[in-house]
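Q: Build the 3D model from these lines:
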Amino acid sequence: MNMELGFYTFGDIHPDPNTGIGITPGQAIRDVLERTRLAEEVGLDYVGIGEHHREDYSISSPSTVISAALAQTERIHVGSAVTVLSTEDPVRVYQQFSTMDQFSNGRVELLAGRGSFIESYPLFGAELGDYDALYDEKIQLLLALDSGEPVTWSGKFRAPLEDVVVLPRPADIPGRGAHLNIAVATGGNSRSSVRAGMLGLPVNYAIIGGEPAQFAPLAQLYRQAHEQAGHPAEKRTVTVSAMGFVAEENARDFWFPYWYESMRVISAERGFPAPSRMSFEQTAGPRGAYFVGNPDEVAAKIVHVHEAIGNDRLILQMDLSGVPQKESLKAIELLGTEVKPRIERALAK
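A: Okay, here's the model as predicted:
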């Protein structure tokens, strides 16, 4: 069995918790592009570029950064992590991603989600009370556009369409056809798992706490819905998105201040319990959701999660709170040259 490996980022620009020094959004984006080039060089499979509309993140227009990353690479897939489809126009999103799909020869991926932050809703004039209805309507329209057939459509949240074919069409790739790589993002909701399966799309589970093995029933629910809806098995894929960091030694001690800063800000905003070293160590332990350690430790944990969930891809957010570029690049290098070969050997057995 094969399992793809990669990383994702939001282009964090928090001040470094050790020095208090921050970097500009421009430098953060240039760093992301350098990391993507390295990821391809060391054999990783995927880079996800996320979306936020806050002062502590540099990427508010992920398609712009994805386009630059694709233009500087030849093999690796690059996608959104996520596109907040609820506050986007599916027609414009489809044009952007189809354009990138054409010039990258099918390497772009569109991960459609509702977003774990809500700052895009007032920014783009969407009502939080329509949280579910917005996504349901827009994912259906997105898939109608992807069908390649002329679309006549009307809904609640945008102007109607009459006999429209959105151009350009995606690249015509053998085995895929002229269709985008579209997947559904979820934080672990059973309804979202069933929706992804019924729609015939790949699913991405964001596992940011607890035990990853607890997501196994959701993945099974997804696969059952996908099969029962009659969709082809090759589209029945599961990705796990998680937090982690790889270093040759002292990975937890190094990464903890960066993790703590991100968790401290989010916890204060949402009224969650304050983070602590104890909660960090528990979640970074053998059964927890964080993949932090040396290559042997991280590889073993990834294999353990794969055995429980059967995921086809795992991607790690490793640059929380602006981990310096030197250490970020080293973590990516280790992920490709040390962790991935260990996983491949384990799965080959």
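
Q: When you work out contacts or count neighbours from here on, use the C-alpha atoms and nothing else.
A: Noted.

Q: if I pick the nearest residue to residue 104 once chain neighbours are set aside, what's in contact with it?
A: Sequence neighbours aside, residue 70 is the residue nearest to residue 104 in space, at 6.2 Å (criterion: C-alpha to C-alpha, 6 or more residues apart in numbering). By C-alpha atoms under 8 Å, 6 or more residues apart in numbering, the contact list for residue 70 reads 77, 78, 100, 104, 107, 108.

Q: likewise residue 198?
A: For residue 198, the contacting residues are 225, 226, 228, 229, by C-alpha under 8 Å, 6+ apart.

Q: which residue packs closest to residue 29, ignoring adjacent ones?
A: Nearest in space to residue 29, with sequence neighbours left out and distances taken as C-alpha to C-alpha, 6+ apart, is residue 11 at 6.4 Å.

Q: Run through the strands of the protein in chain order.
A: Assigned by DSSP state E, the strands in the chain fall at 4-9, 46-49, 77-80, 83-84, 108-113, 151-153, 161-164, 181-186, 203-206, 238-246, 291-293, 313-317.

Q: Determine which of these approaches residue 301 most closely.
A: Closest to residue 301 of these is strand 291-293 (C-alpha to C-alpha; 6.9 Å).

Q: name the helices or strands packed onto that closest one?
A: On a contact count with 3 or more C-alpha pairs under 8 Å, 6 or more residues apart in numbering; DSSP states H and E, strand 291-293 meets strand 238-246, helix 251-270, helix 295-309.

Q: In the protein, which residue is most central in space?
A: residue 81 (3.4 Å; C-alpha atoms, centre = their mean).

Q: residues in contact with the spatially closest residue to that one that is not a sequence neighbour?
A: Of all residues not flanking residue 81 in the chain, residue 50 sits nearest, at 4.1 Å (C-alpha to C-alpha, 6+ apart). Counting by C-alpha under 8 Å, 6+ apart, residue 50 touches 8, 9, 10, 11, 59, 62, 80, 81, 82, 83.

Q: Out of these, the closest to residue 294 would be?
A: Each of these was checked against residue 294 using C-alpha to C-alpha; the closest is residue 8, at 19.1 Å.

Q: Residue 154 versus the closest one, what's the distance?
A: Applying C-alpha to C-alpha, to the nearest Å, the value for residue 8 to residue 154 is 35 Å.

Q: Please provide the structure for the following sequence as well, for comparison with the first:
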Amino acid sequence: MELGIGMFGDVHINEKTGYIQTPQQRMAEIIEEVKLMDELGLDFFGIGEHHRQDYAVSSPEIVLAALSTVTKNIKLGSAVSVISSSDPVKLYQDFSTVDNLSNGRVELMAGRGSFIESFPLFGHDLNDYENLFAEKLDLLLNLNTNEIINWQGRFRAPIVNQTVYPRPVQNQIPIWIAVGGTKSSVVRAATLGLPIMFAIIGGNPANFGPLFELYKMIYNENGHDPEKMQIGVHMHSFFGDETEQVAEHYFPTYSAQMNRIGASRGWPKYTKPQFDYGRSNDGHLLVGDVNLAVDKILKMHDLFGLTRFSAHMDVGAPNHLDMMKSIEVYGKDIAPKVKIALK
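A: Reported below is the predicted structural model:
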């Protein structure tokens, strides 16, 4: 099982003073954090796309291009690229460019977007939410499979006998599909035989079991190679030396971001009992020490038959030094113990 880290590029916001960290500072921190991941031997890094003041990264491919020059081995991908509001041709061209810069280490994770700011920003109608994703995914996969493109759809002009340059170093760029709890998204990924990443960011992870089984069933029914099946989970995580100390220190940062997001979605205030349940054995949070993290990751592996685990580690933008400590604990202690247990 591959172990890596996902981030959204949250910027730190001081609730008392109103100070908002600059994207410039946060991006510089991300560079240092991913350099450490690479040095520690973690398998992959993914960065998300957002178009809000509380996130620093709107173009994952640009950040990945910068990271490609300061890392050597770690896979570099988006987490996610909102392809519904993107131009798949330009997106593929950009990721192909990063693939060349990184000597063949790039990945692309496609998502519909749980945040909707990009739709009006780029002139798309939210009423076309589902159809935009389906059509643009079809074009993206066509670009990845065929060198010469002939394609026609509803939302852009046809493409006739065109080739995207530069070509990637890899024969094909690995394209993952990111899903929440939407059944149709799981069916689409399985039917196409694409790797799938489940975002488990609430409730009891065991409740996702039927969706994992649905994916596996449809994947096999469509004749895809079982040996190539890739399934991952993405879970909010933060690590340190002692579980309760880490939790107490992280709760204000985590809850503040949950409340910022919740304010725009009509959620009630995020509470400490919610946080504590999430940290429990049946919860969705990995916040604590090495033993807690190893046990919970192995539990996820056993529940779902995972090939990849992604620790989403910057929710609310913890202090950079705390982030470096969390990454170090994950890379030096947690990941090696998980891999030994799975041998």
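
Q: follow-up on the earlier one: distance check, the residue mapped onto the residue nearest to residue 81 of structure 1 from structure 2 against residue 89 of structure 2.
A: Counting by TM-score structural alignment, residue 50 of structure 1 lines up with residue 48 in structure 2. Separation of residue 48 of structure 2 from residue 89 of structure 2 (C-alpha to C-alpha): 19 Å.

Q: what's the answer for residue 56 of structure 2, then?
A: In terms of C-alpha to C-alpha, residue 56 of structure 2 sits 24 Å off from residue 89 of structure 2.

Q: circling back to that earlier point, could I get the contacting residues of the equivalent of the residue nearest to residue 29 of structure 1 over in structure 2?
A: In structure 2, residue 11 of structure 1 lines up with residue 9, judged by TM-score structural alignment. Counting by C-alpha under 8 Å, 6+ apart, residue 9 of structure 2 touches 26, 27, 30, 47, 48, 55, 56, 57, 314, 317.

Q: before we move on, back to that, please identify which of residue 8 and residue 154 of structure 1 sits among more neighbours.
A: Neighbour count, other C-alpha atoms under 10 Å: between residue 8 of structure 1 and residue 154, residue 8 has more, with 25 against 13.

Q: ok, and the closest non-adjacent residue to that one?
A: Spatial nearest neighbour of residue 8 of structure 1, excluding adjacent residues (C-alpha to C-alpha, 6+ apart): residue 48 at 4.2 Å.

Q: ok, how many other residues are close to that neighbour?
A: By the measure other C-alpha under 10 Å, the count of residues near residue 48 of structure 1 is 26.

Q: and if you look at residue 234 of structure 1?
A: Applying other C-alpha under 10 Å, we find 8 residues neighbouring residue 234 of structure 1.

Q: just residue 206 of structure 2 next, same as before
A: When neighbours are counted by other C-alpha under 10 Å, residue 206 of structure 2 registers 15.

Q: And it, how far from residue 236 of structure 2?
A: Applying C-alpha to C-alpha, the value for residue 206 of structure 2 to residue 236 of structure 2 is 16 Å.

Q: wouldn't residue 231 of structure 2 be in contact with residue 195 here?
A: Yes. Look at residue 231 of structure 2 against residue 195 with C-alpha atoms under 8 Å: they come within range, at 6.0 Å.

Q: out of those two, which sits in the busier spot?
A: Between residue 231 of structure 2 and residue 195, counted using other C-alpha under 10 Å, the more crowded position is residue 231 (23 against 20).

Q: Return the residues in contact with the alignment partner in structure 1 of the more buried one.
A: Matched by TM-score structural alignment, residue 231 of structure 2 corresponds to residue 238 in structure 1. By C-alpha under 8 Å, 6+ apart, the contact set of residue 238 of structure 1 is 202, 203, 204, 205, 219, 310, 311, 312, 313.

Q: now with 6 Å?
A: Residue 238 of structure 1 makes contacts with 203, 204, 311, 312, as judged by C-alpha atoms under 6 Å, 6 or more residues apart in numbering.

Q: how many neighbours does residue 19 of structure 1 have?
A: 7.

Q: Residue 31 of structure 2 now?
A: Neighbours around residue 31 of structure 2, by other C-alpha under 10 Å: 18.

Q: quick one, what contacts the equivalent of it over in structure 1?
A: Mapped onto structure 1 by TM-score structural alignment, residue 31 of structure 2 lines up with residue 33. Going by C-alpha under 6 Å, 6+ apart, residue 33 of structure 1 touches residue 69.

Q: I'd like the distance between the closest residue to residue 152 of structure 2 other than its chain neighbours and residue 96 of structure 2.
A: In space, and not counting its chain neighbours, residue 152 of structure 2 is closest to residue 158: 4.4 Å by C-alpha to C-alpha, 6+ apart. In this view, residue 158 of structure 2 and residue 96 of structure 2 are 21 Å apart by C-alpha to C-alpha.

Q: Show me which of those two is the more surrounded one.
A: Neighbours per residue, other C-alpha under 10 Å: of residue 158 of structure 2 and residue 96, the larger number sits with residue 96, 27 against 12.
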